[in-house]
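> Generate coordinates for the sequence data below:
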Amino acid sequence: MSGGERLVDGYRLVVFDLDGVIYLIDRPIPGAVEAVGRLRADGHLVAYATNNASRRSSEVAELLTGMGVPARPEEVLTSAAAAAEVLRDRLPADSAVLVVGADALRAEIRAAGLRPVDRAEEEPVAVVQGYGPQVGWAHLAEAAVAVRSGALWVATNTDRTLPSPRGPLPGNGALVAALRTALGRDPDLVVGKPEPALFATAARRADGAGCLVVGDRLDTDIEGAVRAGLPSLLVLTGVSGVADLLAAPPQARPTYVSMDLAGLFDPDAVVRVPGETTAGGWSVAVRDDVLEVSGSGRPLDALATLCAVAWSTPAGRRPVRAASPGAERALRTLGLSD
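Down below sits the predicted model:
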């Protein structure tokens, strides 16, 4: 950022993803508690948009509050609630819906005036599939039978993985893929990110005063922000890394990048991408299909320059190598060194 201006000062509302941004499973990410507290103290609005369908909004708010991040249920937008609302609008009241997922998804279906069921023989008119740690073969089998019998198939989200302290673990997208393979087709509807609905709903709360999306996944958080027409900040505390960023397609490219949530407040901890091909003391050239970095300066400026060159050439992952001692240090900081 230039002129010492804080990124957050340009926005009334900040919408956070949760897993990989605020917490990992049930542990707060360092600096997240302080960042949200600082936003509230400065008068900013805060919302949370999560594809994780294993908790209801009230449960997420309780979890956040227990971590030291005060939150109200109405500030939390979940893919489980969004999926239930979609089905409520499409189906008659008390319609049978086969639920593949956690108890939270079942509760949202019931709250929407629909009847959650477990077996295909109960003749469900729809199948809703969301993440649940106990989902197994028997649940997928019932869903397959129901969909083949004509039930509408709705997925809360298709995240391939979810972050954890042990690294990425299978997400709902992995289980959707299993059912897709068995059925030979895609779900009829995917509700969560990267579909824009969650972010569009949140953005309306800003009353046109500016909304920034903060996420850790290019294929859901950032692409969802792009589809919703909103600026986004990619933080490197979760799933997507710098190598993923350099290979990102146009529909999944963020507006800003920072190592963590400090980028909201510290102009030196965030960068707008892409930068210039030669800027901030850095230059990048493509040599033998390798991105070669030379110069010295702030690692984030090197990243912006790398994005400028990588995104202006045919898509795909390319190796990155340093052509100066300063570049070697920057690539280590960015996690791009061997």
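> C-alpha only now, for contacts and for neighbours.
OK.
> can you give me the helices for the chain?
Using DSSP state H, the helices found in the chain span residues 32-41, 57-66, 79-90, 103-111, 137-148, 172-183, 197-203, 223-228, 242-246, 299-311, 325-333.
> Now tabulate those helices in CSV and tack on distance to Asp260 and mean neighbour count.
Converted to CSV, the helices of the chain look like this (distance: least, C-alpha to C-alpha, whole Å; neighbours: other C-alpha atoms under 10 Å):
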stretch, distance to Asp260, mean neighbour count
helix 32-41, 9, 16
helix 57-66, 18, 18
helix 79-90, 24, 21
helix 103-111, 30, 21
helix 137-148, 37, 18
helix 172-183, 25, 18
helix 197-203, 21, 21
helix 223-228, 18, 24
helix 242-246, 13, 19
helix 299-311, 12, 24
helix 325-333, 13, 18
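> Output those helices in JSON lines, with distance to Gly275 appended to each entry.
Output for these, formatted as JSON lines (distance: least, C-alpha to C-alpha, whole Å):
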{"stretch": "helix 32-41", "distance to Gly275": "26"}
{"stretch": "helix 57-66", "distance to Gly275": "35"}
{"stretch": "helix 79-90", "distance to Gly275": "34"}
{"stretch": "helix 103-111", "distance to Gly275": "42"}
{"stretch": "helix 137-148", "distance to Gly275": "46"}
{"stretch": "helix 172-183", "distance to Gly275": "33"}
{"stretch": "helix 197-203", "distance to Gly275": "26"}
{"stretch": "helix 223-228", "distance to Gly275": "18"}
{"stretch": "helix 242-246", "distance to Gly275": "12"}
{"stretch": "helix 299-311", "distance to Gly275": "5"}
{"stretch": "helix 325-333", "distance to Gly275": "16"}
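> and Tyr48, which of the ones you listed is closest to it?
Tyr48 lies closest to helix 197-203 among the helices of the chain, at 8.3 Å (C-alpha to C-alpha).
> Now show me the structure for the sequence below, then we'll compare the two:
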Amino acid sequence: MQTGHQLKSSERALAAVYDVAMLDLDGVVYIGGAAVPRAPESLAAAREDGLRLAFITNNAARPPAKVAEHIRSLGMEATAEDVVTSAQAAARVLAERLAPGAKVVNLGAAGLREPLEAAGLVPVAVDEDAEAIVTGYNPELLWKHILRAAVRIKDGLFWVASNTDMTFPAAYGIAPGHGVLVDTLRRFSGVEPVVAGKPSRPLLEETIRRTEAEHPLMVGDRLDTDIEGGHNAGIDTLLVLTGVTGLEELVAAQPHQRPTFIASDLGGLLVAHEAPECEATTARLGGWTAEVRDDELRVSGQGSADDWWRAAAASAWAHLDATGAAARIGAQAVPPGPNDDGGTVVSAS
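Next comes the predicted model:
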């Protein structure tokens, strides 16, 4: 049974402590065609405080210039140089293994071709001679090309996958991601690819290299990609609650998926953070008391929404580490809304 990692304190605002914020995009900066509430003003204020922003994405289909254009259209400052994609990380992995001018099968979209060429490699079709193959999300990919790639990988062609995301948010709903293709190729070939995207290290390492970060902070909304990726890279993390992670996921988080800090949104970059005081499975912070009794998480008191989440997480993690089982979420563990003014009594003591 794993034990360990708990929330940390920061006496200064995170924007003053870290030199680069490595920001996941969907669920953190924007959701589809709209900016996440408070994201534009929070990021502008963080920049004014001297924090450099890097926008990182597992999506290998869109070139950095297109990603930056989308961010700017939502009222936030961004250039192509501020964006780092899993395609760029994949190209780095290949360039470090292969000689300049090596041919690489590109089983992805234009977002993969550009970084391959920038790295001095030659993208080729699936039937051409090559020293490696790289795969990425490509909705135009033909089944006959998938079949040919599967056989070549099984026969020993070196394989880099841009990411293993099983889903992505499409305009018509949650759709299969590149990870579905990776799983198909893996099961057929028996080969494990080198993965460039989160939670693997190459994307975060590529971002650190490009920004020359000395004290970076990974900011994300997903425990299994953003936060775990930060752990794998050995850097601190901030979980924002504007995306996919809710209380059920948070209380069940194992140590390698637990954030260093928690905030309702990107405004968490602009404030100091206090960690809860813990005794056994009881955690206290800012007027809240969280505890696990009879295997059920209970939170009482009043205070800010962020302190509620921090106390609840600390209590639940202590219980998980002690028992190996996640606490149940009962009627006495109702989170305040993200815009709560901090005056709501969540439960009686």
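> quick one: TM-score?
Here the superposed chains carry a TM-score of 0.84, computed using TM-score structural alignment, normalised by the length of the first structure; 325 aligned residues with a C-alpha RMSD of 3.0 Å.
> so what's the residue positioned nearest the centre of the second structure closest to, chain neighbours aside?
In the second structure, the residue lying closest to the centroid (C-alpha atoms, centre = their mean) is Asp226, at 2.1 Å. In space, and not counting its chain neighbours, Asp226 of the second structure is closest to Gly220: 5.1 Å by C-alpha to C-alpha, 6 or more residues apart in numbering.
> show me the contacts for the alignment partner in the first structure of that neighbour.
Under the alignment (TM-score structural alignment), Gly220 of the second structure pairs with Gly215 of the first structure. Residues near Gly215 of the first structure by C-alpha atoms under 8 Å, 6 or more residues apart in numbering: Phe16, Asp17, Leu18, Gly20, Val21, Asp221, Ile222, Ser232, Leu233, Leu234, Val235.
> And for the first one, the neighbour number?
Spelled out, that is Phe16 of the first structure. Other residues lying near Phe16 of the first structure total 23 when counted by other C-alpha atoms under 10 Å.
> Residue in the second structure paired with it?
By TM-score structural alignment, Phe16 of the first structure lines up with Leu23.
> give me every residue that touches the residue mapped onto Ala35 of the second structure from the first structure.
Under the alignment by TM-score structural alignment, Ala35 of the second structure pairs with Pro28 in the first structure. Residues in contact with Pro28 of the first structure (C-alpha under 8 Å, 6+ apart) are Ile22, Met67.
> How about the one 4 residues further on?
The contact partners of Ala32 of the first structure, taken as C-alpha under 8 Å, 6+ apart, are Val21, Ile22, Tyr23, Leu261.
> where's it relative to Ala47 of the first structure, distance?
Distance from Ala32 of the first structure to Ala47 of the first structure, counting by C-alpha to C-alpha, to the nearest Å: 14 Å.
> just Thr305 of the first structure next, same as before
In terms of C-alpha to C-alpha, Thr305 of the first structure sits 32 Å off from Ala47 of the first structure.
> just Ala182 of the first structure next, same as before
37 Å.
> how close does the alignment partner in the first structure of Thr237 of the second structure sit to Ala202 of the first structure?
Under the alignment (TM-score structural alignment), Thr237 of the second structure pairs with Ser232 in the first structure. According to C-alpha to C-alpha, Ser232 of the first structure stands 14 Å off from Ala202 of the first structure.
> can you check Ala285 of the first structure too?
40 Å.
> Kindly report the same for Val46 of the first structure.
From Val46 of the first structure to Ala202 of the first structure the distance is 9 Å (C-alpha to C-alpha).
> Which neighbours do the two have in common?
Shared contacts of Val46 of the first structure and Ala202, counting by C-alpha under 8 Å, 6+ apart, come down to Val15.
> How about the contacts made by the nearest residue to Pro194 of the first structure once chain neighbours are set aside?
Leaving aside its chain neighbours, Pro194 of the first structure sits nearest to Gly224 (3.8 Å; criterion: C-alpha to C-alpha, 6+ apart). Residues near Gly224 of the first structure by C-alpha under 8 Å, 6+ apart: Lys193, Pro194, Glu195, Pro196, Phe199.
> Tell me the one of those nearest Ala228 of the first structure?
Pro196 (4.9 Å).
> Matching the closest one against the second structure, which residue comes up?
Per TM-score structural alignment, Pro196 of the first structure is aligned with Arg201.
> ok, so what distance separates the residue nearest to Pro194 of the first structure from Thr78 of the first structure?
Distance from Gly224 of the first structure to Thr78 of the first structure, counting by C-alpha to C-alpha: 14 Å.
> With Ala203 of the first structure instead?
Counting by C-alpha to C-alpha, the gap from Ala203 of the first structure to Thr78 of the first structure is 15 Å.
> Same question for Arg185 of the first structure.
25 Å.
> more neighbours, these two?
The residue with more neighbours, out of Arg185 of the first structure and Thr78, is Thr78; 25 against 10, by other C-alpha under 10 Å.
> Thought Ser58 was touching that one, still the case?
No - assessed by C-alpha atoms under 8 Å, Thr78 of the first structure is found out of contact with Ser58, at 10.3 Å.
> can you tell me which residues contact Val213 of the first structure?
Val14, Val15, Phe16, Asp17, Phe199, Asp221, Ile222, Ala225, Leu230, Pro231, Ser232, Leu233.
> neighbours of the fourth one, just the number please.
The one in question is Asp17 of the first structure. Other residues within reach of Asp17 of the first structure, judged by other C-alpha under 10 Å, total 24.
> surely it meets Val60?
No - assessed by C-alpha under 8 Å, Asp17 of the first structure is found out of contact with Val60, at 11.9 Å.
> The residue nearest to Gly32 of the second structure when sequence neighbours are not counted: how many residues sit nearby?
Leaving out its chain neighbours, the residue that sits closest to Gly32 of the second structure by C-alpha to C-alpha, 6+ apart is Asp26, at 7.0 Å. By other C-alpha under 10 Å, the residues close to Asp26 of the second structure number 22.
> No further queries at this time; thank you.
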